[in-house]
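> I need the structure of the sequence given here:
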Amino acid sequence: MAVADGGSRGPGEIDRAAEVFTNVRPRLFGIAYRMLGSATEAEDLVQEVWLRWQGCDRAAVDNPAAFLATVTTRLAINAAQSARVRRETYVGPWLPEPVDTSADPHLGAERGAALELAVLLLLERLSPTERAAYVLREAFDYPYRQIADIVGLSEVAVRQLVSRARRHVRAERRAPVTKAEQRRLLTAFVAAARAGDLATLEEIFAADVVSYSDGGGAERASRIPVVGASRVARYVRAFASRFWAGVDVTWASTNGQTSALLSRDGQVFAVLTVDASEQGVDRVFWMMNPAKITAVPAVT
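Just a heads-up that it's a prediction; the model follows:
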């Protein structure tokens, strides 16, 4: 870390600092978002990184991009530890906050890894340091040596963390379908859910499908996950007539997949998406917490 610099700075030097920061900002946000599962918290964290960048001795920084990524990751590890405690009292299932990926499908990364809601949810079970190592390697392709420097561990330990995280994700999630097939299944689900078509719902579901509804206590939503094809189908049909009344559906790219934006009178009130494998729809995600749908595209 660079030490604080108490010297005066001219406007030109601050402009150069801002240019450097702006160039790497998408990557910093991508790291923070994957670590926290919240666009709002990621934005706040990146703002804190900017303040630290302004206040440090930048002349002592040989590699600004590496320095900023290190600061971001270390702050995110601390923030993730605090977030885990807060989420223990969250009302109902906690889901990652959807984020718009229409302009940046990989969200500042080399690859789109660790971005889909299903993967972010799995990463919640990892320790913050394990999650950081996985994110930096899988999404941003950082060398193990650099990850070791960032998280303060040996290279051997980092390789073990990444390997363990990979095994966890593979064990808990089936191989996903193509993006085109995911969109087809989501479209079929929306049509069947809207019509209360029990037979079609059961047909497109995997036998062990799980439906998660995140209302955060602010909206009426199931406070426990609903499990099993028959149960989820009956659950969706039970509220079809009242839930879908007056609802407009538009399609968006969130977290690298297709989502349905559900709105009434031009106001989005839910973001709906599915995670799917060759066995069908494995997970249905209903994001209905008003505070967590601010980072999705506006309905026009």
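> C-alpha only now, for contacts and for neighbours.
Will do.
> just the element for Asp208, please.
strand 205-214 (DSSP states H and E).
> quick one, helices of the stretch 151-300 of the chain?
Using DSSP state H, counting those that start in this stretch, the helices of the stretch 151-300 of the chain run over 155-172, 179-195, 198-204, 229-238, 240-243.
> and this one, please, so the two structures can be compared:
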Amino acid sequence: MSTETGGDQSLGAIMSERRQLINVAYRLLGSLVDAEDVVQETYARWYAMSPEEQEAIQSPGAWLTTVASRICLDLLGSARARRENYVGEWIPEPLPGRTEWVSGRTGGATTDPADRITLDESINMAFLVVLESMTPAERVTFVLHDVFRYPFKEVAEIVGRTPAACRQLATSARRRVRDAEAPVTTPAQKAEVVRDFKLAWEAKDINALIGLLDPDATSIADGGGLVPAFLEPIRGGEEVARLMLEVARRVPVLGLVERTVNGQPGLVAQQNGVTVSVFAFDVVDDRIKHLWIIRNPEKLRPWTV
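Have a look, this model is predicted:
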């Protein structure tokens, strides 16, 4: 579970695990802010031990990952209760990409922890939403074993189950993932659809928008503070298209920027240089199946220069 073994507790060896911890915690929690808090708490617990206690730990990296994962497991249990009282639907915190996906120019709104997240299919928004449907034990087991390849024996120690029980949890989690799987769409196809959506929205072309949306498309928007959320998902391609046009009419000065969102082509809406919305897309068969609109100001801080 660790890149450091043999009792090397030097500062460099301990801090080198930070990237791994951020990657694990973000996938477990769906939040960069919470992932950073977990990593800070993990290191606080390490440095609260005496040098003798630290020296007795053969694999610091394994210890740090175990502690971080257990903190995440506890947070997932409390987060479920908090999110049941969340106004509207809860959406994972969007992860900024380093570049605009069309021009290749480096984006200015990146953060240090975001730069350390490894980009793969396990961080795209559709996948994170599936993870949200899992029980805390399922999610921790699936992420640690199937994503990070930790043995069931080690996962069992973290979640407090037997290895056999963890295998069952992983099987249940995989079933959820399979049920949500869609035909593969290439990055180029996704980029083309998202770009066409941007152009149609800017042109207020209702027919073009409807044509780009799956007839059964769903849109979810969160909020926070003074920003209202959709109380219920908007269902149906035509309904989503009309909603987007209503948004364009109400806020005509929005600037749309093509940016990578959780490793996938997405859009960012800005007002006076401040990011006010991030759009993540799930494209299936050249049509938008799901549209997530993140508007919670707390989740958008990493997106504003």
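> coming back round to it: structure 2: matching residues for the strand holding Asp208 of structure 1?
Aligned by TM-score structural alignment, strand 205-214 of structure 1 falls on residues 213-222 of structure 2.
> over to stretch 226-238 of structure 1?
The aligned range for stretch 226-238 of structure 1 is 234-246, by TM-score structural alignment.
> flag every buried residue along that stretch.
For stretch 234-246 of structure 2, a neighbour-count test (16 or more other C-alpha atoms under 10 Å) marks 234, 236-242, 244-245 as buried.
> spell out which two among these are the most distant pair, please.
Gly236 and Leu245 (14.6 Å; C-alpha to C-alpha).
> what's in contact with the match of strand 205-214 of structure 1?
87-91, 228-230, 232-238, 240-241, 287-296 (C-alpha atoms under 8 Å, 6 or more residues apart in numbering).
> can you say which of these are buried?
Counted by 16+ other C-alpha under 10 Å, the contacts of stretch 213-222 of structure 2 give 88-91, 229, 233-234, 236-238, 240-241, 287-296 as buried.
> now, those that are in strands?
Among those, the members found in strands (DSSP state E) are 234, 287-294.
> which one is the most centrally placed residue in structure 1 nearest to, not counting chain neighbours?
By C-alpha atoms, centre = their mean, structure 1 has its centre lying nearest to Gly37, at 4.3 Å. Spatial nearest neighbour of Gly37 of structure 1, chain neighbours left out: Pro96 (4.6 Å); criterion: C-alpha to C-alpha, 6 or more residues apart in numbering.
> now do the contacts for Leu123 of structure 1.
Contact analysis of Leu123 of structure 1 by C-alpha under 8 Å, 6+ apart lists 131, 165, 169.
> next: Glu97 of structure 1.
37-39, 287, 292-293, 295.
> quick one: what's aligned to it in structure 2?
That one, Glu97 of structure 1, aligns with Glu93 by TM-score structural alignment.
> helix, strand, or coil at that match?
Per DSSP: H, G, I helix; E, B strand; the rest coil, the secondary structure class of Glu93 of structure 2 is coil.
> and it, how far from Gln189 of structure 2?
Going from Glu93 of structure 2 to Gln189 of structure 2 by C-alpha to C-alpha, to the nearest Å gives 24 Å.
> go on, Ala200 of structure 2?
17 Å.
> ditto for Pro252 of structure 2
Per C-alpha to C-alpha, Pro252 of structure 2 is found 28 Å from Gln189 of structure 2.
> more neighbours: the two, which one.
More crowded of Pro252 of structure 2 and Gln189, by other C-alpha atoms under 10 Å: Gln189, with 16 against 11.
> aligned partner of the more buried one in structure 1?
So Gln189 of structure 2 corresponds to Glu181, using TM-score structural alignment.
> any idea how far its match is from Val274 of structure 1?
For Glu181 of structure 1 relative to Val274 of structure 1 (C-alpha to C-alpha), the value is 11 Å.
> how about Ala171 of structure 1?
Between Ala171 of structure 1 and Val274 of structure 1 the computed distance is 19 Å (C-alpha to C-alpha).
> Arg283 of structure 1 now?
Noted for Arg283 of structure 1: a distance of 6 Å to Val274 of structure 1, by C-alpha to C-alpha.
> neighbours around Ala295 of structure 1, how many?
Using other C-alpha under 10 Å, Ala295 of structure 1 is surrounded by 16 other residues.
> actually Lys198 of structure 2, sorry about that
18.
> residue contacts, it?
Each residue near Lys198 of structure 2 by C-alpha under 8 Å, 6+ apart is listed here: 256, 267.
> to which residue of structure 1 is it aligned?
With TM-score structural alignment as the criterion, Lys198 of structure 2 matches Val190.
> show me the contacts for Ala114 of structure 1.
Ala114 of structure 1 is in contact with 34, 120, 135, 138-139, counting by C-alpha under 8 Å, 6+ apart.
> what lines up with it in structure 2?
Ala114 of structure 1 maps onto Ser122 in structure 2, by TM-score structural alignment.
> Asp248 of structure 1 now?
Match for Asp248 of structure 1 (TM-score structural alignment): Gly255.
> likewise Arg25 of structure 1?
In structure 2, Arg25 of structure 1 lines up with Arg18, judged by TM-score structural alignment.
> state the span of structure 1 onto which the lengthiest strand in structure 2 is aligned.
Taking DSSP E as the criterion, structure 2 has its longest strand at strand 274-284. Using TM-score structural alignment, strand 274-284 of structure 2 lines up with residues 267-277 of structure 1.
> stretch 146-163 of structure 2 too?
The alignment of stretch 146-163 of structure 2 onto structure 1 (TM-score structural alignment) spans residues 138-155.
> from Pro94 of structure 2, how far out is the nearest residue to Thr218 of structure 2 once chain neighbours are set aside?
Closest residue in space to Thr218 of structure 2, ignoring its immediate chain neighbours: Arg235 at 4.6 Å, by C-alpha to C-alpha, 6+ apart. Separation of Arg235 of structure 2 from Pro94 of structure 2 (C-alpha to C-alpha): 22 Å.
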